[in-house]
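>>> Output the structure for:
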Amino acid sequence: MGACTPSGEEPTPTAEPTSESPSPSGGSSGESTDERPEVEAPERPVEMGEETVEGAVAAAKYFMQLHPYINATGDFTEWDALVDQRCVNFCAAARSDADELHDAGGYSIGGDVEFLSESGDGPYDVDSLENAYVVDLSVRFAASEDVSGDGSRQSYEAGEVDFRVALIWSDGDWAVVDAWTPEAE
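Take a look at the predicted model:
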């Protein structure tokens, strides 16, 4: 849940879950599991206001930055605004995993995103999509840890993943219509 993996694959845990109480500051085991670290929402890039390749790249990067944010906070406001209903694989699975974690009283720590490379192209008119853009991102995710409602923890190793993100420009804003790993093609 905390790590970002290709659609349908579960990340490999680095350790078995434990029954320790989460203690971000190293305090006593009597601390509540509700002591979640504060997480700032990623800043929406100004370039997202443009129907350009640069705007599409900015939107795709923002989308990737929202992934660890929804896992940490359960706040889907920006995610839902950016993700189109046609994004049923990666987008729906990521939201479902984060929703499940938070519904059970859990949250995620870490998973920060670093972009190693980026490129984009478009616009295209493909099938029923007009003004479609495709963005390729090479992403490094920092190690992360899911903390369940009962205090058990599941760790995930840092890793690098290549993503392809398809977006459309519609009604003056970007919408992610699909995201996948190129090797899954």
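>>> When you work out contacts or count neighbours from here on, use the C-alpha atoms and nothing else.
Noted.
>>> tell me, how many neighbours does E51 end up with?
Residues lying near E51 (other CA atoms under 10 Å) number 19.
>>> For it, which residues are in contact?
Counting by CA atoms under 8 Å, 6 or more residues apart in numbering, E51 makes contact with 169, 172-173.
>>> and it, how far is that from Q154?
Distance of E51 to Q154, computed by CA to CA, to the nearest Å: 40 Å.
>>> S108: which of the contacts of E51 is nearest?
Taking CA to CA as the measure, S108 sits nearest to D173 out of these, at 29.0 Å.
>>> Please provide the structure for the following sequence as well, for comparison with the first:
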Amino acid sequence: MTKTPSADDFDATVPPERPQALDGPPSEDTAKEVAIYFMSLSPYVFATGDFKEWNALSGKSCKYCASTVAQVNDERGAGKQRTGNRLEMRDSQSVEMHQKNNQYIVGITMKEHEGQLLRADGTVEEDTNYVLDVRVELLVTWTGARWSIDGVDIKWSGKA
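You can find the predicted model right below:
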């Protein structure tokens, strides 16, 4: 599993390292690495508004992917910025759903650490001063040329 940066090493404005799995070939292991990478992009896109990698992986059917872009654009349009919210990947599983279609369901259990939503003047609008346990499931598809995140379902989340 991809190493999660420690709290001291984490900077949400630095993109996570791009895994070789993004280049294929399709397998349960590479699908898992792609899903972990995609979720690891979340703090980065919220902190920077840089959607290059997020959009490259987002499938047309992924409502979570599109709603994340809309939320970030709304916040940044209002001059707001997020900091923190480091994701600590705890466990992951991958199951091939349709061998013919190279589709995989990837489950990830993670912790979302503290973060803040800052107003344009730098004051704190929202302070998440607790850790959340989160379980997500992603539909990950190899298109023959690239990976696509075709759905994300947050199964549960709650304070750790």
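>>> Mark which of the contacts of E51 of structure 1 are buried, thanks.
Listed as buried from the contacts of E51 of structure 1 are 169, 173; burial here means 16 or more other CA atoms under 10 Å.
>>> quick one: which of the contacts of E51 of structure 1 sit in strands?
169, 173 (DSSP state E).
>>> Specify which member of the contacts of E51 of structure 1 is nearest to V147 of structure 1.
Distances from V147 of structure 1 to the contacts of E51 of structure 1, taken by CA to CA, are shortest for D173, at 34.4 Å.
>>> Now that closest one: closest residue in space that isn't a chain neighbour?
G49 (6.6 Å; CA to CA, 6 or more residues apart in numbering).
>>> now the strands for structure 2?
81-84, 87-98, 103-112, 115-118, 124-128, 132-142, 147-159.
>>> which residue numbers in structure 1 go with the third one?
Meaning strand 103-112 of structure 2. Taking TM-score structural alignment as the measure, structure 1 aligns residues 132-141 with strand 103-112 of structure 2.
>>> and that stretch, how far from structure 2 on average?
Mean deviation of stretch 132-141 of structure 1 relative to structure 2 after superposition (mean CA distance after the TM-score superposition for structure 1): 0.5 Å.
>>> Spatially central residue for structure 2, please.
Residue closest to the mean C-alpha point of structure 2, counted by CA atoms, centre = their mean, is M39 at 1.7 Å.
>>> What does that residue correspond to in structure 1?
Checking TM-score structural alignment: M39 of structure 2 goes with M64.
>>> ok, back up a step: show the contacting residues for the residue nearest to D173 of structure 1.
Neighbours of G49 of structure 1 in contact, by CA under 8 Å, 6+ apart: 55, 172-173.
>>> so how many other residues sit close to the residue nearest to Q103 of structure 2 when sequence neighbours are not counted?
Of all residues not flanking Q103 of structure 2 in the chain, T141 sits nearest, at 4.4 Å (CA to CA, 6+ apart). Neighbourhood size, T141 of structure 2 [other CA under 10 Å]: 25.
>>> Could you measure from the alignment partner in structure 1 of T141 of structure 2 over to P123 of structure 1?
Counting by TM-score structural alignment, T141 of structure 2 corresponds to I168 in structure 1. Plainly put, I168 of structure 1 is 8 Å away from P123 of structure 1 if you go by CA to CA.
>>> what touches both of these two?
Taking CA under 8 Å, 6+ apart as the criterion, I168 of structure 1 and P123 both touch 130-133.
>>> Look through structure 1 and tell me its longest helix.
Taking DSSP state H as the criterion, structure 1 has its longest helix at helix 53-73.
>>> distance from it to structure 2 after superposition?
Helix 53-73 of structure 1 sits 0.6 Å off on average (mean CA distance after the TM-score superposition for structure 1).
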